[in-house]
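In: sharing a sequence plus its predicted fold:
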Amino acid sequence: MLTVLRVDASARNERSLSRKLADKYIDALCRACPDADIVTRDVGSRPPPFVTEAWIAAAFKAPEDRSPHEQAVLEVSDQLIAEVKSADLIVVASPLYNYGMPATLKAWVDQIVRVGKTFDFDLARGDFPIEPMLSGKKLVVLTSSGEFGFAPGGIRQNQDHLTSHLQTVAKYIGAESVDVIRIEYQEFGDERHETSKNAAFQMAEAQGRKLGQLQAAA
């Protein structure tokens, strides 16, 4: 059975294009693969806590040495990591806020990229001491932006710090491939925005359906 973790990061609800894009993707997937298990984590509406000094102290301590309070500090992180571990597909739906990810999504990333849980650290590896502990997953990023040209080759290709950040940390959540679908021109509200939106919805439906069909046939 395919297990999908859907992470919504938009502060908007009904008016959110990234949420609608995720709806389109997930609906198409589920029509093709009705047995898919969908787990939803809405960090936009229910943000995870930010990392604190107490969190860091607990995370870098051996589990058997943690106090009950330190174990409690890591409870949310443990739950979020368990969701990531159980997922075959992670779908992140997020707007581009000020050229980066919403703070609530960054809080989620910081809770799940954790030593001893999703990566280990060994100085014997030299300049690359961090090694991912998870593998075999796929990450799909569904995003919307007010401006345009953020895709590779676009006029703002170096200004999208949302997808570049997620592509960098993808390996630490076990993602071996990353697909990105974008809606752009939202601030302009003209035909370019409608064209971009329609193309993104079509792509989301097609990719969701294809993945569902592949899973159903497996």
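Out: Looks like it came in fine. Numbering: from 1, shown residues only.

In: could you use CA atoms for every contact and neighbour count after this?
Out: Fine.

In: select the longest helix from the protein.
Out: The residue-count maximum for a helix in the chain (DSSP state H) belongs to helix 191-217.

In: go ahead and flag the most central residue of this structure.
Out: V92 (3.5 Å; Cα atoms, centre = their mean).

In: confirm that that residue sits in a strand.
Out: Yes: residue state for V92 (DSSP: H, G, I helix; E, B strand; the rest coil) corresponds to a strand.

In: doesn't V140 make contact with it?
Out: Yes: if you go by Cα atoms under 8 Å, V92 and V140 touch, sitting 6.2 Å apart.

In: picking up where we left off before, show me what counts as buried in the longest helix of the chain.
Out: Within helix 191-217, the residues that qualify as buried are 193-194, 196-197, 200-201, 203-213, 215-216, counting by 16 or more other Cα atoms under 10 Å.

In: which elements pack onto that helix?
Out: Applying 3 or more Cα pairs under 8 Å, 6 or more residues apart in numbering; DSSP states H and E, we find helix 191-217 packed against helix 17-32, strand 175-183.

In: can you tell me the distance between the two ends of stretch 165-183?
Out: Using Cα to Cα, to the nearest Å, the span of stretch 165-183 from its first residue to its last is 18 Å.

In: just the helices and strands packed on helix 191-217: most buried one?
Out: Most buried of those by mean neighbour count (mean count of other Cα atoms under 10 Å) is helix 17-32; its value is a mean of 22.

In: identify all contacting residues around the helix or strand that that helix is followed by.
Out: Of the helices and strands lying after helix 17-32 in sequence (DSSP states H and E), the nearest is strand 37-42. When contacts are defined by Cα atoms under 8 Å, 6 or more residues apart in numbering, strand 37-42 is touched by residues M1, L2, T3, V4, L5, R6, V7, D8, A9, E83.

In: buried stuff in strand 37-42?
Out: I38, V39, R41, D42.

In: after it, which helix or strand is next?
Out: helix 53-59.

In: separation between the nearest residue to R19 once chain neighbours are set aside and F60?
Out: Spatial nearest neighbour of R19, excluding adjacent residues (Cα to Cα, 6 or more residues apart in numbering): A93 at 6.1 Å. Using Cα to Cα, we find A93 at a distance of 30 Å from F60.

In: structure B:
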Amino acid sequence: MSRVLIIESSARQQDSVSRQLTQTFISQWKAAHPNDQITVRDLAVKPVPHLDINLLGGWMKPAEQRSDIEQASLERSNQLTDELLAADVLVMAAPMYNFAIPSTLKAWLDHVLRAGVTFKYTETGPQGLLTGKRAYVLTARGGIYAGSTADHQEPYLRQVMGFIGIHDVTFIHAEGMNLGGDFQEKGLNQANARLAQVA
């Protein structure tokens, strides 16, 4: 049995393309792996706080010096990190907002990219500690950006995943969602065709 962690980040609900892709992924994954455990964390419904002084204090201070707020911030970060550590497969559903990712997803990443936990510093440079995991990134984009200099989403997430040791990363883009007509249909069809190959 594998554990699958799904991170939703679209602010939209029923009309969200990235959420549609997630539901397709879940349906196909369950059919292929009925015994796997799937956990969904929805950052739009239940956002995690952005990095602040309380979380920094929770990370850096010994337990006896932490305030109650710092301790609570640390425990929240620990919960998010533990979910990631326990997962064999990570799925991030990420619409493109202003050429990059939603701030809610960035906040989640700030909680789980932790020195000594998901990566460590060595004499030869940082070393990721989450080797052996797979990641899938399901994106929805208003225009067509793959391979262009305007795409600050895929390069960033590849860098972040590699930094913590996840190098097996598959991106599935639904592009042209705001272009209408044939562009939208083609983008969805291509994304769904890629999804059909995943499970």
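Out: Good, I have the coordinates. Predicted model only: the values in this text are computed from it and were never measured.

In: re the thing from before, quick one: which of the contacts of strand 37-42 of the first structure sit in strands?
Out: In this view, these that belong to strands under DSSP state E are T3, V4, L5, R6, V7, D8.

In: looking at those residues, which one is closest to R125 of the first structure?
Out: Nearest to R125 of the first structure, judged by Cα to Cα, of those is L5 at 31.7 Å.

In: buried set for whichever helix in the second structure runs longest?
Out: Longest helix in the second structure by number of residues (criterion: DSSP H): helix 68-86. Residues of helix 68-86 of the second structure classed as buried: E70, Q71, S73, L74, R76, S77, N78, L80, T81, E83, L84, L85 (neighbour count, 16+ other Cα under 10 Å).

In: would JSON lines of these with distance to S148 of the second structure be doable?
Out: Formatted as JSON lines, those follow (distance: Cα to Cα, whole Å):
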{"residue": "E70", "distance to S148 of the second structure": "41"}
{"residue": "Q71", "distance to S148 of the second structure": "43"}
{"residue": "S73", "distance to S148 of the second structure": "38"}
{"residue": "L74", "distance to S148 of the second structure": "38"}
{"residue": "R76", "distance to S148 of the second structure": "36"}
{"residue": "S77", "distance to S148 of the second structure": "34"}
{"residue": "N78", "distance to S148 of the second structure": "36"}
{"residue": "L80", "distance to S148 of the second structure": "32"}
{"residue": "T81", "distance to S148 of the second structure": "32"}
{"residue": "E83", "distance to S148 of the second structure": "33"}
{"residue": "L84", "distance to S148 of the second structure": "30"}
{"residue": "L85", "distance to S148 of the second structure": "32"}
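
In: hang on, the earlier thing: which among the helices and strands packed on helix 191-217 of the first structure is found nearest to N158 of the first structure?
Out: N158 of the first structure lies closest to strand 175-183 among these, at 15.2 Å (Cα to Cα).

In: packing partners for the closest one?
Out: Using 3+ Cα pairs under 8 Å, 6+ apart, strand 175-183 of the first structure sits against strand 137-144, helix 191-217.

In: whichever helix or strand comes after the first one vs the second structure, mean deviation?
Out: The one in question is strand 137-144 of the first structure. Next in sequence after strand 137-144 of the first structure, counting helices and strands by DSSP H and E, comes helix 161-169. Taken against the second structure, helix 161-169 of the first structure registers an average deviation of 1.1 Å after superposition, with mean Cα distance after the TM-score superposition for the first structure.

In: in the second structure, what residues pair with helix 161-169 of the first structure?
Out: Mapping helix 161-169 of the first structure onto the second structure (TM-score structural alignment) gives residues 152-160.

In: list the buried residues in the matching stretch.
Out: If you call a residue buried by 16+ other Cα under 10 Å, then stretch 152-160 of the second structure has these buried ones: H152, Q153, E154, L157, R158, V160.

In: now stretch 92-100 of the second structure
Out: M92, A93, A94, P95, M96, F99, A100.

In: distance of the fourth one relative to G176 of the second structure?
Out: Counting by Cα to Cα, the separation of P95 of the second structure from G176 of the second structure is 12 Å.

In: which neighbours do these two have in common?
Out: R141.

In: contacts only, for V89 of the second structure.
Out: Neighbours of V89 of the second structure in contact, by Cα under 8 Å, 6+ apart: S2, R3, V4, L5, K133, R134, A135, Y136.

In: that one maps to what in the first structure?
Out: Applying TM-score structural alignment, one finds that V89 of the second structure aligns to L89 in the first structure.

In: so how far is T195 of the first structure from that match?
Out: 28 Å.

In: now Q167 of the first structure
Out: Using Cα to Cα, which is the criterion applied here, Q167 of the first structure is 26 Å from T195 of the first structure.

In: next one: D120 of the first structure
Out: D120 of the first structure is 44 Å from T195 of the first structure, by Cα to Cα.

In: where does the nearest residue to A9 of the first structure once chain neighbours are set aside sit relative to T3 of the first structure, distance-wise?
Out: In this structure, A9 of the first structure finds its nearest non-sequential neighbour in G44, 4.1 Å apart by Cα to Cα, 6+ apart. G44 of the first structure sits at a distance of 21 Å from T3 of the first structure (criterion: Cα to Cα).

In: compare these two (neighbour count), which wins?
Out: Legend: neighbour count by other Cα atoms under 10 Å for G44 of the first structure and T3, higher for G44 (20 against 17).
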